[in-house]
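Asks: Fold the following for me, if possible:
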Amino acid sequence: MSESSFLAPQHQIKGQVAIITGGTKNLGGETAKELARLGSNLFLHYRSDQKQAEDFKQELNKKYPEVTIELYQGDLSDDESLKKLYSEAKSKFPKGIDIAINNVGQVIKKPIIEISEQEFDSLDDKNNKIAFFFIKNAGLNLNNNGRIISIGTSLLAAYTELYGGYQGTKAPLEFYSKAASKELLPKGITSNIVSPGPMETSFLLNSEPKQAVEYFKTVALHQRLTQVSDIVPIIRFLVTEGTWITGQNIFANGGFTSPK
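Replies: Below you'll find the model as predicted:
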């Protein structure tokens, strides 16, 4: 018996539609696999690697032939590009969108005094602006009782150097998500953030020196990095049984940091 069969009818997502940005690799890709396992149809955004995205789609189609999967390539950068994302999703799935998950983000690890205006603008676009307009357009387009999940960072609870540009441009996400959770109550739409600790993906391993990665391990449970498999079940919960949770930022990092 599959796990989805144990869910109460009001918590099942079989036949629903999920938009996932960055949805073909790392956390977004593993989230897509889990929602497909539960029978959700998928509209998966990716930015550049078309072959990887198509291979990923074929993999899911083979394993879950009953699930409809559509790919969408685009450089999300402003309100208009987010409007187009949702418009294209609704054209492929006329019954509408039920789940919206945003994985877009960028890290630049530098002292504040070394960050150029161009680098700041790039951080601000990816971590702040896209986050805002993703939530805005989700609120405008999701079906009643939909779910919005934004991926944040546990560094928002860290007292540290070198991540000021990243932390500063990620911080507004918490206020956008909380405000949306109140504003969308009449439609039954929830809005939450999941904030992982340093996660063992190519994104982290290619951007951090080995000594930093080893340090991250020493300050978390079991002396290891956050795994994608630690985070996917939390996302799954928020779109199934966790429907009474809204306006929250869930820090999932094995004790790496703890918000006040």
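
Asks: CA atoms for contacts and neighbours, from now on please.
Replies: OK.

Asks: Quick check: the gap between residue 106 and residue 165.
Replies: According to CA to CA, to the nearest Å, residue 106 and residue 165 sit 10 Å apart.

Asks: For the two, list the residues in contact with both.
Replies: Common contact partners of residue 106 and residue 165 (CA atoms under 8 Å, 6 or more residues apart in numbering): residue 123.

Asks: any chance you could map the helices in the stretch 51-200 of the chain?
Replies: For the stretch 51-200 of the chain, the helices defined by DSSP state H, counting those that start in this stretch occupy 79-92, 117-123, 130-141, 164-170, 172-183.

Asks: Among those, which comes closest to residue 101?
Replies: helix 130-141 (8.9 Å; CA to CA).

Asks: Counting by contacts, list what that closest one packs against.
Replies: helix 79-92, strand 97-102, strand 142-151, helix 172-183 (3 or more CA pairs under 8 Å, 6 or more residues apart in numbering; DSSP states H and E).

Asks: Can you check what angle separates that helix from strand 97-102?
Replies: 170 degrees (axes from the mean of the first three to the mean of the last three CA atoms, to 10 degrees).

Asks: Identify the residues contacting the residue located most distally from the centre of the chain.
Replies: Distance from the C-alpha centroid of the chain peaks at residue 113, with 29.6 Å (CA atoms, centre = their mean). Listed by CA under 8 Å, 6+ apart, residue 113 has no contact partners.

Asks: One more, so I can put them side by side:
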Amino acid sequence: MNDHTTTRVALVTGGSGGIGRAVAERLAGDGIAVAVHYAGNRARADETVTAVTSAGGRAIAVSGDVADEHAMSAAFEAVEREFGGIDVVVNTAGVMHLAPIATLDLDELDRMHRTNIRGTFVVSQQAARRVRAGGAIINFSTSVTRLSFPTYGAYAASKGAVEAMTLVLARELRGRDITVNAVAPGPTPTPLFLQGKDQATIDNLAKAAPLERLGAPQDIAEVVAFLAGPARWINGQVLYANGGLV
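Replies: Okay, here's the model as predicted:
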């Protein structure tokens, strides 16, 4: 096992998903040991671990409901046991239900609140207690907090809460040499994004940005890698990664 003092360690929640997997692979490419967190899909998490290790990186899979503080405490402890500490926490785990505010099923509102708000809070709380000096905490918002697309009301509201707690945590960690930022992707073709959209909708979103394409998970992973490594003077910010859409 490598020297714990020289190897940076990252925990990526939702690491079996589209953006989460791209983030895990990108960070591993920078020499960071990666813990790939999953909630229910062990097979996809194992695929991400295999992709990292076959490319010469170090990775393990850890599981747990992000909204369950006991499960996440255990997940963080598992990472610390394996790799000796945690330097970077990237919280990509999230759920999205789209409907007009007038008709949204309130059970879906509660589900988004549990994963997107409580889950981000639980992960941020563990990160605030455990991340080592020189580290980074990176939460995930969405560009829809500015775009204000119809049917995104509840989802955008949950991500607005993520932005609020992210900016407060950056100030609460004064003196710890830990940056806290949020990444707000624009349209990115992941299963979460593609669900329920017809081709015309997808094409229109692709043309909306000046760069005239959708983002790729790797585009978002580049922003995370920047915040996780060299970007030590960016703190308490929301970075919009959307090709100029807003």
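
Asks: so who does the residue positioned nearest the centre of structure 2 touch?
Replies: Centroid check for structure 2 by CA atoms, centre = their mean gives residue 92 as the closest residue, at 2.1 Å. Going by CA under 8 Å, 6+ apart, residue 92 of structure 2 touches 12-15, 19-20, 139-140.

Asks: can those residues go into TSV with extra columns for neighbour count, distance to residue 239 of structure 2 and secondary structure?
Replies: As requested, the contacts of residue 92 of structure 2 are exported to TSV (neighbours: other CA atoms under 10 Å; distance: CA to CA, whole Å; DSSP: H, G, I helix; E, B strand; the rest coil):
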residue	neighbour count	distance to residue 239 of structure 2	secondary structure
12	26	18	strand
13	32	19	strand
14	26	19	coil
15	31	20	coil
19	24	15	helix
20	27	17	helix
139	27	10	strand
140	23	10	strand
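
Asks: from those residues, which single one is nearest residue 32 of structure 2?
Replies: residue 12 (11.5 Å).

Asks: Which residue is the nearest non-sequential neighbour of the closest one?
Replies: residue 90 (4.8 Å; CA to CA, 6 or more residues apart in numbering).

Asks: Hmm, that neighbour is touching residue 9, no?
Replies: No: when contacts are counted by CA atoms under 8 Å, residue 90 of structure 2 is not listed as touching residue 9 (11.0 Å).

Asks: and the alignment partner in structure 1 of the residue nearest to residue 12 of structure 2, how far is that from residue 51 of structure 1?
Replies: Aligned counterpart of residue 90 of structure 2 in structure 1: residue 101 (TM-score structural alignment). Residue 101 of structure 1 is 22 Å from residue 51 of structure 1, where distance means CA to CA.

Asks: Of those two, give the one with the bigger neighbour count.
Replies: Taking other CA atoms under 10 Å, residue 101 of structure 1 and residue 51 do not tie; residue 101 has more neighbours (28 against 9).

Asks: can you pull the contacts of that one?
Replies: 18-21, 148-151.

Asks: again, 10 Å this time
Replies: Shown in contact with residue 101 of structure 1 (CA atoms under 10 Å, 6 or more residues apart in numbering): 18-23, 28, 31-32, 44, 134-135, 138, 147-151, 191-193, 235, 239.

Asks: cool, and residue 33 of structure 2?
Replies: Counted by CA under 10 Å, 6+ apart, residue 33 of structure 2 has contacts 2, 7-11, 24, 27, 52-53, 57-60, 79, 82-83, 86-88.

Asks: ok, 6 Å please
Replies: Contacts here follow CA atoms under 6 Å, 6 or more residues apart in numbering; on that basis residue 33 of structure 2 touches 9, 58-59.

Asks: if we can go back for a sec, quick one, which of the helices of the stretch 51-200 of structure 1 is nearest to residue 199 of structure 1?
Replies: Of all the helices of the stretch 51-200 of structure 1, it is helix 164-170 that lies closest to residue 199 of structure 1, at 15.6 Å by CA to CA.

Asks: sorry, back to before: in a markdown table, list the helices of the stretch 51-200 of structure 1 along with distance to residue 249 of structure 1 and mean neighbour count.
Replies: Below are the helices of the stretch 51-200 of structure 1 laid out as a markdown table (distance: least, CA to CA, whole Å; neighbours: other CA atoms under 10 Å):
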| stretch | distance to residue 249 of structure 1 | mean neighbour count |
| --- | --- | --- |
| helix 79-92 | 23 | 17 |
| helix 117-123 | 21 | 15 |
| helix 130-141 | 14 | 22 |
| helix 164-170 | 12 | 21 |
| helix 172-183 | 7 | 19 |
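
Asks: Those into CSV, with extra columns for distance to residue 209 of structure 1?
Replies: Output for these, formatted as CSV (distance: least, CA to CA, whole Å):
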stretch, distance to residue 209 of structure 1
helix 79-92, 34
helix 117-123, 20
helix 130-141, 28
helix 164-170, 17
helix 172-183, 27
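
Asks: Tell me which residue of structure 1 matches up with residue 66 of structure 2.
Replies: Match for residue 66 of structure 2 (TM-score structural alignment): residue 76.

Asks: Now that match: closest residue in space, sequence neighbours ignored.
Replies: Nearest to residue 76 of structure 1 is residue 82, by CA to CA, 6+ apart, at 6.4 Å.

Asks: Please tell me how far that neighbour sits from residue 27 of structure 1.
Replies: 20 Å.

Asks: tally of neighbours for the closest residue to residue 25 of structure 2 other than its chain neighbours?
Replies: The shortest distance from residue 25 of structure 2 to any non-neighbouring residue, by CA to CA, 6+ apart, is to residue 52 (5.8 Å). By the criterion of other CA under 10 Å, residue 52 of structure 2 has 24 neighbours.

Asks: which residues sit in contact with whichever residue in structure 1 pairs up with residue 130 of structure 2?
Replies: Residue pairing (TM-score structural alignment): residue 130 of structure 2 is matched to residue 141 of structure 1. For residue 141 of structure 1, no contacting residues are found, by CA under 6 Å, 6+ apart.

Asks: can you tell me how far residue 141 of structure 1 sits from residue 182 of structure 1?
Replies: Taken as CA to CA, the span from residue 141 of structure 1 to residue 182 of structure 1 is 16 Å.

Asks: Check residue 229 of structure 1 too.
Replies: According to CA to CA, residue 229 of structure 1 and residue 182 of structure 1 sit 30 Å apart.

Asks: Among the helices of the stretch 51-200 of structure 1, which comes closest to residue 223 of structure 1?
Replies: helix 164-170 (23.8 Å).

Asks: what stretch of structure 2 does that closest one fall on?
Replies: With TM-score structural alignment as the criterion, helix 164-170 of structure 1 aligns to 153-159.
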